[in-house]
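Asks: Sequence first, then the predicted structure:
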Amino acid sequence: MTFGILGPVCVRVGGQQLGALSGKQSAVLASLLLSVNTTVSRDCLIASLWANPPSSAVPNLHTYVAQLRKALPTGTRLFTRGPGYLLQAGTEEVDLLTFDQEIRLARLEAERGEAEAAVERFERALALWRGQPAEGTPLEGDLLARVTEVEERRTQARLDYAEVKLVLGPRQEIIEDLRRLLAEQPLRERAWYLLILALARAGQRDKALDAYRRARDVLVAELGVEPGKDLQQLQAMVLGGDLPPTVPGPRAGGICQLPPDIADFVGRRGELSAAIKALRLGRGKATTSATAGTAGTAGTPTPATVPLCVISGQGGVGKTALAVHIAHHVRRDFPDGQLYINLRGGENRPTDPEEALGRFLRALGVDSATDPAGLDQRAELYRGTLANGRYLVVLDDAADEGQLYPLLPGTPGCAVLITSRHRLTALPAARTIDLPVMPSGEALELLRHLIGADRAAEAPSDADMLVRLCGGLPLAVRIAGAKLAARPHEGLDQLVIRLSDTRSRLDQLSHGSQAVRASLAVGYQGLTSPARRLFRLLGLLEASDFAAWAAAALLDIPHAEAEDLIGELVEVRLLDVAGRDPSGQARFRFHDLTRVYARECAEADEPENEQSAAVRRALGAWLALTRQAHVRLCGGDYRLLHGRSPLWSPGSEIVELHLRDPLAWVDAERAGVVAAVGQCASLGLDELCWELASSAMHLFETRCFYDEWRVTQQTALSCVRDAGNLRGEAAVLNGLGGLFLAQDENLRGGEVLEDSLRLFAKVGDWYGHALALVNMAELHRVEGRYPAALACYGEAADGLAEAGDRGSEIAVLRGIGQIHFNQGRHAAARPYIERAVEQAGSVGDVRARQFARILLGEIQLAQDEPAAAEQSFAQALTFFADLGFPRGTAYASLGLASAKLALRLFGDAEHLLGEALATYRSVDERLGEARVLFVWAELHRSRRRLDEAATVLETVVAICQGIPAPRRQGLALRALGDVRREAGDLAAAIGAWQKASTVLETISPSECEEIAVLLERHANQVH
């Protein structure tokens, strides 16, 4: 009876093959044959049968083993050994054992110089292969890994065979075999070496040098590294015509357990280069003392002199592919062997270190009969076995440092390459590579490799979209590519459409044994129960990133507890650290596909009422914190309407951590607030929606975040209108009115403010009505309708006083003072502005105080107090610059420039005007731009650059006419007339004055009278 695993699994009795086994029976037999004469644990067999074992895995396994025993001939030595099974067979009974023995003997013959005998033995061994190992058997998990190890042994045998045949002389068949091998695995440096040597010995020097160039191109393009020293030296020898007498290669008897290299590996050049450099630190000679490797026990190894490289990253990001790729590239640096094991650290039952050591020892040739029991004893034997050698140990998917310590060699001739979802920061002197998702360019290159460059080029926009929908996750891109490759009749656009539906995206990202969902599930299942629940609930939030307080609100737990749970999610790469906010607090985000999975888990495992309650708490926390930021910015609960929304109390710790600087809060949460307002709207939480939008309004205004201001107000407006919430609608319309005024959209501002006033009156909210009146008064003032503005300010003052809103009263005082100032009544204006400065200081509204101080500076300038004005403007500028308020900074810079101009400090004035103009243009504030240009024209005029002054003033007139800003337009026309007169063009001057008089006639009688005097004085001169 014989068993075959080097091809389809088969059993032969008397030369006749038994009937085919079922898929699972074949998989069980394949697993046993790959570890023949060694007990295979139940867990290992289960991992070989299922990537995601069902709950019935154990009884199902018992059934498959029982069926297998019945199918096998009588006398088959298949035994139960503890919680596992043992298949015993002789070397001649299993083709894999025969292959391994023949290869080992062939290498010994080659070492003794018996090349012809070695060639014959290599040929007999390679002839045993009938196809891929276990071909036709469904390969999962551990079984797939073991099969790839066997395939790698065959590749090494092919290379050794080629090397020995070269000793007998160059033959074209060797060259063709090596070319076929390199077509499959182009990054094999040893194969390139042998090909170049074979070509050179065959007298094909040009082809040998061309092969070197191709080898270098591949290595540089794919790995970002130059060929190794051996290849470079061979090229030099070929150039010099002096070929080496022998072939350097891995030492005879060297083992390789590495899975096959990835033929279509792309990108990751920086990570490849860093890892190769780290591992090559161990290329020196191994310690000669035989006891060096046994100095430490399993718990206390001495790895400090052993190069360690850890590749960490989320599931599906390509850690294993990268590690295997690196390991193959550095194989020649570790000629005694390359050990590999999948430690299954992300699964519920990680590989036990004692079991891993047993597998390594068997691979190293230690007889299972002499393999000691116990972790410490095995670790000592393992390190002793490696002590005088140069081995690379690849530990894939490690759970933690405790699992790793027993598996670390103790001597510097060895090196260790580790992959893990965890960061493993406790490993001594390890070089850690944190593997991110693929950049879009590399992900697109991978897709092209999978589906063909021509197919990708036919639909470039769809290819780009596919990569984006996969989030740059290599596993997702590979699955998408595999699906497309399997369906050549389908267009890329069809898969794009299917992936665009987030509810079915993970269903689509599954092909064969690969699935993004399964990869994510590994990390999720390893979490504690509270962390799993947090993961699910975080998936329900629409915000792209968030701080730990959001987790505290979702679970209704203390902040410190929430931070610990988030740390657990970050540790297993189910959350990424998105950076830190200006207050120094960490922010977190999901990968797009991880968010989809989290939401799936929530919808499957969280009752709807629990989902709703958690999301409401989080949205209530956004409102509470946004409102508190507004209070801290404005000195109190001023200019802010409240609704009936329940708030989640964030607690003093969260408030102090995040709201020490309220504008830092809005910098960090601007996108979060927009997303939260949108989520409120989608859930129909109209009251919470308008309150949050209104609470953020003045924060957005201060930072000039006009897009966020507009989006939140418009979203809230649709929501409250759908709900028939009239008070909410009035509040949002007032917010939109303020936005339109800030962006010089006065016509639209007037329309929405009229509607806001009407609705506030309808619902009887007179405080809201007063707030809207303040905005309406501002509109009248800007457009020069001073009587209407004063009437609105007066009516608003009554409502604000009744509500106790002293903060909004400051805006009334400032507005009335501004009207007096605009009409030339400087003495009347000053008390209002001084009261505004004083009241803003008393309520703690530092922003309003500095705005009032700027107006005071303008009055001081008009009253010929330039030094006092300079001080007022400088104080405001310092404050606004520290606050990070662009409009305030520009406003103060403009005022200070005016003071410098009055003091004839022209250089300082020009510098300040340049800064103010750049700021106003950056926030697209046209009125501010016009005001800066007006003063710049004054600067040109003071320097007697009259043509430049006239050109600038014409620009100001055009801007103010378009806004419209009639008073500013009239003042610019008046100044343009003055400049024309000074330039000697009196006719043009009178024309400009006449236009100015027409514009100012109804809005500023005092300034209009001044122009009338000018016109009368110069009328006769024209005639």
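Replies: Ah, there it is.

Asks: C-alpha from now on. contacts and neighbour counts both.
Replies: Fine.

Asks: and residue 12, what helix or strand is that in?
Replies: Under the criterion of DSSP states H and E, residue 12 resides in strand 10-13.

Asks: repeat for residue 85
Replies: For residue 85, the element it lies in under DSSP H and E is strand 84-88.

Asks: How about the strand holding residue 12, which residues are buried there?
Replies: Of the residues in strand 10-13, those buried under the neighbour-count criterion (16 or more other CA atoms under 10 Å) are 10, 11, 12.

Asks: what's the helix or strand harbouring residue 876 in contact with?
Replies: Under the criterion of DSSP H and E, residue 876 resides in helix 866-883. Applying CA atoms under 8 Å, 6 or more residues apart in numbering, the contact partners of helix 866-883 are 663, 847, 850-851, 853-854, 856-861, 886, 888-889, 892-893, 895-896, 899-900, 902-903.

Asks: Next up, a structure to set beside the first:
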Amino acid sequence: MGANWVPPWADPFLARADIMAAMADHVRRSRDSGTPARMYVHGLEGLGVSCLVTQFAKSHRDLIDGPLIWLNGRRPDGTAVPLGELLTRALRQFGIEATDQAATEAEKADTYRTICAGKRFILVLDDMDTQGQVFGLVPDDAPGAIVVATSALRRRGLESEGFEPFSPEALPQDAALTLFQVGLGNTEIDAASTAELVDLCGGFPLLIKVLAAQIRGRSARAPHLLQRLRKSRLALLEFDNAQRMTRFLDATYDDLADDQACAYRTLGMLPAATFSASAAAAVLHWDLDAAFAVLEALVELNLLTVDDAERYAFHPVIRDDARSRAEAVLDATARRRLIADWTSWYLRETLPRGAALSNRWWVRPVTDLSARFGGEYTRQDASAWFEIEFANIAAAIRAAHGNALPATAWPLCVAFWKYLHLHGLHDTWIETHTDGLAAARADHSDAGIMQLTSQLGAGYLAVGRFAEAHSCFTESHTAALRLGHRLGEQSALEWIGKTLARQGDSIEALDYFRRSQTVAAEIPQPQRDRALALLCLQRSRTYLDLADFDTARTEARSAQTYFDRFDNETDNRAKARFVIARALIANDDPQEALPVLREALELFGRDHARRETADTHRLIGRTLTATGQYAEAAENYRTALDYYTLVGNPLAASTAAALADLPDR
């Protein structure tokens, strides 16, 4: 069981045919009864629980008849992955990007159930943390689905909810011997020594691989290892299997070279899902070539794994062993210094990439740090890096805050925000920014408090937690006043206005937009004109809500005039046109609205904004219907309906009804 979001794989995979056949029988019985198949597989770390589930999915592909969705219940630092994030990940593996997903956990759950209805697939929650995670992932209306949880422990609460338990036994002697010989490669040792070494592994695949890796290419080491393990055999047999495994790893660790042992301990302390050679070099204070050489040596010894993207990872039980050895030799100060090195490396790497994703203003000292670190990246390259490092950045924020490193924690949040915003990762957004805000307070940084309350408030607003959003923006405004930061003051007033508008208090919202505009007039260029244009766009939507369509159109045209000057404001150019078209339609002028909607459609498409594109197709369908152009209206409705159906959007039903109501064409 591990912290990666990809299925683990064992090659060769041996001697688990009986348990996989029993799992397949359970799936067939569940389908005969018309219910999703619920299973959980439990067993000690190192016994091959996760690999068993992967092999089951591969071996019974025809029975499953659908995709494999792999999720992880816990992070490397032991914290639980929130259900909302699990649903986001699951929906992405169904082909629904985060930008096309709803904001709240409840809405995501509704979408998940809609998407799953009638489908066949297998969803695995590896290393589950709570039963609530598992129950939230069982689809109601997918009798062909298979939901599998894995756990180191038996979970009787799952059994009471219809989950069938399975637990692999230790490998039998013949399979263990085969696995050991595969690990040895062309290295030959005598049969008696082989049998005894394998027997000492107790049928645990992980131990067999680690032991074989120590002997591969060095057959003279076999007698030495065997003698040492013989001496400890009685002690080994006195322990339970979990303790036995830790003690068994002593033989491997004691034979590591000094640099390998140092890397093993140091990297085991990191709360990282996977890590690059560059990150390892940074915390080890080695050059990249030296770090790479030691990492590859640890891979050869099966103490680390490496994937095709050259990302390294510990098996969880081996990470625990490495961490315990580090804690035995590092005092609290040294451990904090190690975390400081790791989190500082992430701050250096995250800042320039965060800047590539966002043109939002940052406060000092974040701007000073960004200038000092340097580095330029394209938006595409930055997004790709965040996709890989997402879990580690969140872990770095938690680690920095937990180790009293506030000057690292809160600037890291500032740089992380845009990625979280773009991908709708609201659980992680709120969680990391709560820590980041606490860090800014600990750092006595009014600038950090001003920025972090603004970013955290935006997260609360996105999920409809209006009171908390309003509180954050009010605190951001207070901090801005203390600092005399006019841009922060203007932004906070605008956000409060947006919050009030979302709550339906349009009159009060307009008052805050007016106050924000007064402050915006004092902001230096070039921020001033953009802030004023954004306020025009906000007011235009509010006037639509108030049915003041002429004023809404005037405000939106002012915003359009500004944003049309820039090539990188595609989304705002489209949004302004969408408001203008809605105002024209409301004033019974659909003919004038159509070309404006087609311009908006082209701009949304250019920005790959699929939800907004579908919404525009839907509005074009309504407008064409009003003008009697039913054939073209049907085409637009169908395009919108295809998208809404794909992503489980509740607008699918009303769009389908509008399409069905069109006169014969």
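Replies: Yep, that arrived. Here the structure is a predicted model, which means the values were calculated and not measured.

Asks: Just give the TM-score of the two.
Replies: The TM-score (TM-score structural alignment, normalised by the length of structure 2) is 0.58; 465 aligned residues with a CA RMSD of 4.9 Å.

Asks: about what we covered before: and the strand holding residue 85 of structure 1, how far out from the chain's middle?
Replies: In terms of CA atoms, centre = their mean, to the nearest Å, the centre of strand 84-88 of structure 1 is set 47 Å apart from its chain centre.

Asks: In structure 2, what range does that strand match?
Replies: With the alignment judged by TM-score structural alignment, no segment of structure 2 is matched to strand 84-88 of structure 1.

Asks: mind listing what's buried in the longest helix seen in structure 2?
Replies: The longest helix of structure 2 (DSSP state H) is helix 332-357. Within helix 332-357 of structure 2, the residues scored as buried using 16+ other CA under 10 Å are 335-336, 338-357.

Asks: Over to stretch 625-637 of structure 2?
Replies: Within stretch 625-637 of structure 2, the residues scored as buried using 16+ other CA under 10 Å are 625, 626, 630, 633, 634, 635, 636, 637.

Asks: okay if I get these as TSV plus distance to residue 295 of structure 2?
Replies: What follows is those, written out as TSV (distance: CA to CA, whole Å):
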residue	distance to residue 295 of structure 2
625	65
626	67
630	65
633	60
634	59
635	56
636	55
637	55
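
Asks: Taking these, tell me the two that lie furthest apart.
Replies: Pairwise distances across these (CA to CA) peak at 14.7 Å, for the pair 626 and 635.

Asks: Could you tell me where the helix or strand where residue 48 of structure 1 lies falls in structure 2?
Replies: Per DSSP H and E, residue 48 of structure 1 falls inside helix 42-49. Mapped onto structure 2 using TM-score structural alignment, helix 42-49 of structure 1 covers no residues at all.

Asks: Please name every helix or strand in contact with that helix.
Replies: The helices and strands touching helix 42-49 of structure 1, judged by 3 or more CA pairs under 8 Å, 6 or more residues apart in numbering; DSSP states H and E, are helix 23-34, helix 57-71, helix 141-167.

Asks: Highest mean neighbour count out of these?
Replies: For the helices and strands packed on helix 42-49 of structure 1, average neighbour numbers computed from mean count of other CA atoms under 10 Å are highest in helix 23-34, which has a mean of 23.

Asks: So what's the gap between stretch 619-626 of structure 2 and the chain middle?
Replies: Distance, stretch centre to chain centre, for stretch 619-626 of structure 2: 38 Å (CA atoms, centre = their mean).

Asks: Can you list the buried residues in stretch 508-527 of structure 2?
Replies: Using 16+ other CA under 10 Å as the burial criterion, the residues of stretch 508-527 of structure 2 that qualify are 509, 510, 512, 513, 514, 515, 516, 517, 519, 520, 521, 523.

Asks: of those, closest to residue 224 of structure 2?
Replies: For the buried residues of stretch 508-527 of structure 2, the residue nearest residue 224 of structure 2 by CA to CA is residue 523; the value is 74.6 Å.

Asks: Quick check: that closest one vs residue 489 of structure 2, distance?
Replies: The gap separating residue 523 of structure 2 from residue 489 of structure 2 is 10 Å, by CA to CA, to the nearest Å.

Asks: picking that back up, what angle do helix 42-49 and the strand holding residue 85 of structure 1 make with each other?
Replies: Orientation note: strand 84-88 of structure 1 sits at an angle of 80 degrees relative to helix 42-49 (axes from the mean of the first three to the mean of the last three CA atoms, to 10 degrees).
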